[in-house]
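Enquirer: fold the following for me, if possible:
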Amino acid sequence: MHITAIQGDITEQRVDAVVNAANSSLLGGGGVDGAIHRRGGSEILEACKQLRASEYTEGLSVGQAVATTAGELPARWVIHTVGPTYSASRGRSDLLASCYRESLRVADSLPATSVAFPAVSTGVYSYPVDEAAGVAARAVREAETGVELVRFVLFDERTYRAFAAELGQR
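Expert: Predicted structure coming up:
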């Protein structure tokens, strides 16, 4: 598997699947979640509403993942995952790693061979960027998956630098 990090906009990625750092409601929000819903259009929201009405009546649990159409995005699918809120007193790295592993498991079921990830939980969920980058890189490297390309797409320079350092990019 080829793993890389770039600075950019995840909604512009031409990959099989983009991962959405969703909230448990699956109904949109701020940050990456809001950007994906805005750019992808109403098809994504409608697909999420159908999931909420059927399989996920209580919402999507932290660390889990589910796929929908990508609507008007250049990708084929959106894989929604709910990251943990950071807590200095309680370790949450296992839940964060699960977001990446479960997203790759869902990608395999689609089947998707190229996936773009954001920095899950580093926005409003306050996960420290350096720690999140390490968790993400390890989880992806250790995953048993048929995905051939994983691209971490980071919005700002600081987050990009942290992920690039974890991946040995300079």
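Enquirer: from now on I want contacts and neighbour counts done on CA atoms only, so please keep to that.
Expert: Will do.
Enquirer: and the closest residue to Ser93 other than its chain neighbours, helix, strand or coil?
Expert: Excluding its sequence neighbours, the residue lying closest to Ser93 (C-alpha to C-alpha, 6 or more residues apart in numbering) is Val135, at 6.5 Å. Here Val135 takes the helix state, with states given by DSSP: H, G, I helix; E, B strand; the rest coil.
Enquirer: check the gap between Ser61 and Val15 for me.
Expert: Ser61 sits 25 Å away from Val15, going by C-alpha to C-alpha, to the nearest Å.
Enquirer: which of those two has more neighbours?
Expert: The neighbour comparison of Ser61 against Val15 (other C-alpha atoms under 10 Å) goes to Val15, with 20 against 15.
Enquirer: secondary structure element for that one?
Expert: Using DSSP states H and E, Val15 is not contained in any helix or strand.
Enquirer: OK, contacts around it?
Expert: Applying C-alpha atoms under 8 Å, 6 or more residues apart in numbering, one finds that Val15 lies in contact with 74-76, 114-116.
Enquirer: tabulate the residues you listed (CSV), appending secondary structure and neighbour count.
Expert: As requested, those are exported to CSV (DSSP: H, G, I helix; E, B strand; the rest coil; neighbours: other C-alpha atoms under 10 Å):
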residue, secondary structure, neighbour count
Pro74, coil, 17
Ala75, coil, 22
Arg76, coil, 17
Ser114, strand, 22
Val115, strand, 26
Ala116, strand, 26
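Enquirer: so the residue nearest to Ser93 touches Leu95, yeah?
Expert: No - using C-alpha atoms under 8 Å as the test, Val135 is too far from Leu95 to be in contact (9.9 Å).
Enquirer: on that earlier part again, count the residues that sit near the residue nearest to Ser93.
Expert: Val135 - counted by other C-alpha under 10 Å - has 19 other residues nearby.
Enquirer: same thing with the one 5 residues further on?
Expert: Neighbour count for Val140, taken as other C-alpha under 10 Å: 20.
Enquirer: one more, for comparison:
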Amino acid sequence: MDIRIWQGDITTLALDAIVNAANSTLLGGGGVDGAIHRAAGPELLAHCRTLGGCPTGEARITPGFRLPARFVIHTVGPVWRGGDHGEPGLLACCYRNSLALADAQGLASIAFPAISCGVYGYPLEAAVRIAVTELRRPRPAGSTLQRALLVAFSEDMARLYRDALA
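Expert: The predicted structure is shown next:
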């Protein structure tokens, strides 16, 4: 799978799927979650209300509604509590489960924000290592995924991604 870095607004990407760093209610919030909900329109919130939430580390898929992306894959990253409460494994599961949903839908392209790196406080360097490790894992036989974008919210984050991919 081709992995690239893109700095900018994930809600503008016309890909098969964008990943939402959601909270466990899936009903919107701050940061990228709020931006995705605003850009997708009220239909996204209405659809998410039918899903019954999402536990940390898991993922759910919805239509993109008013977004240029066809689908939104919502995943709930861990809140950083020092690293001794399963946070690395839960964050890895966010990427793994999001990729598995994309494969199950036959998608070719996906974009990930920096999951758990905003208000959830995950240390950026550690989160970047997990993201790159998971995206570099061999895809299962029959995988349709061809391209993944790591979406950076800042030049500093883009640099961390570049260094990790080098």
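Enquirer: if we can go back for a sec, which one of the contacts of Val15 of the first structure is nearest Ser103 of the first structure?
Expert: Set against Ser103 of the first structure, the nearest of these by C-alpha to C-alpha is Val115 (9.0 Å).
Enquirer: wait, isn't the closest one in contact with Leu149?
Expert: Yes - in this structure, Val115 of the first structure is within contact of Leu149 by C-alpha under 8 Å, at 6.3 Å.
Enquirer: in the second structure, where's the longest helix?
Expert: helix 87-104 (DSSP state H).
Enquirer: packing partners of that one?
Expert: Contacts defined by 3 or more C-alpha pairs under 8 Å, 6 or more residues apart in numbering; DSSP states H and E place helix 87-104 of the second structure against strand 59-63, strand 71-76, helix 124-136.
Enquirer: could you dump these to a markdown table with distance to Asp33 of the second structure?
Expert: What follows is these, written out as a markdown table (distance: least, C-alpha to C-alpha, whole Å):
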| stretch | distance to Asp33 of the second structure |
| --- | --- |
| strand 59-63 | 14 |
| strand 71-76 | 9 |
| helix 124-136 | 18 |
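Enquirer: highest average neighbour count across those?
Expert: Among these, ranked by average contacts under mean count of other C-alpha atoms under 10 Å, first place goes to strand 71-76 (a mean of 26).
Enquirer: from the contact counts, what lies against that strand?
Expert: Against strand 71-76 of the second structure (3+ C-alpha pairs under 8 Å, 6+ apart) you get strand 17-22, strand 59-63, helix 87-104.
Enquirer: any idea how far the closest residue to His47 of the second structure other than its chain neighbours is from Glu87 of the second structure?
Expert: Excluding its sequence neighbours, the residue lying closest to His47 of the second structure (C-alpha to C-alpha, 6+ apart) is Thr62, at 7.4 Å. Shown here: Thr62 of the second structure relative to Glu87 of the second structure, a distance of 25 Å by C-alpha to C-alpha.
Enquirer: what do you get for Ser24 of the second structure?
Expert: Ser24 of the second structure is 15 Å from Glu87 of the second structure, by C-alpha to C-alpha.
Enquirer: what's near enough to touch Gln7 of the first structure?
Expert: 153-157, 160.
Enquirer: state the pair within the residues you listed that is farthest apart.
Expert: With distances taken as C-alpha to C-alpha, the most widely separated pair in the contacts of Gln7 of the first structure is Val153 and Glu157, at 10.9 Å.
Enquirer: quick check on the two: which one has the bigger neighbour count.
Expert: Val153 (25 against 11).
Enquirer: thinking that one is in contact with Phe117, fair?
Expert: Yes - counting by C-alpha under 8 Å, Val153 of the first structure touches Phe117, with 5.9 Å between them.
Enquirer: can you list residues touching both of these two?
Expert: Joint contacts of Val153 of the first structure and Phe117 (C-alpha under 8 Å, 6+ apart) are Ile10.
Enquirer: quick one: contacts for the closest residue to Gly8 of the second structure other than its chain neighbours?
Expert: The shortest distance from Gly8 of the second structure to any non-neighbouring residue, by C-alpha to C-alpha, 6+ apart, is to Phe153 (6.0 Å). Contact analysis of Phe153 of the second structure by C-alpha under 8 Å, 6+ apart lists 7-9, 113-114.
Enquirer: ok, 10 Å please
Expert: 6-10, 32, 113-114, 118 (C-alpha atoms under 10 Å, 6 or more residues apart in numbering).
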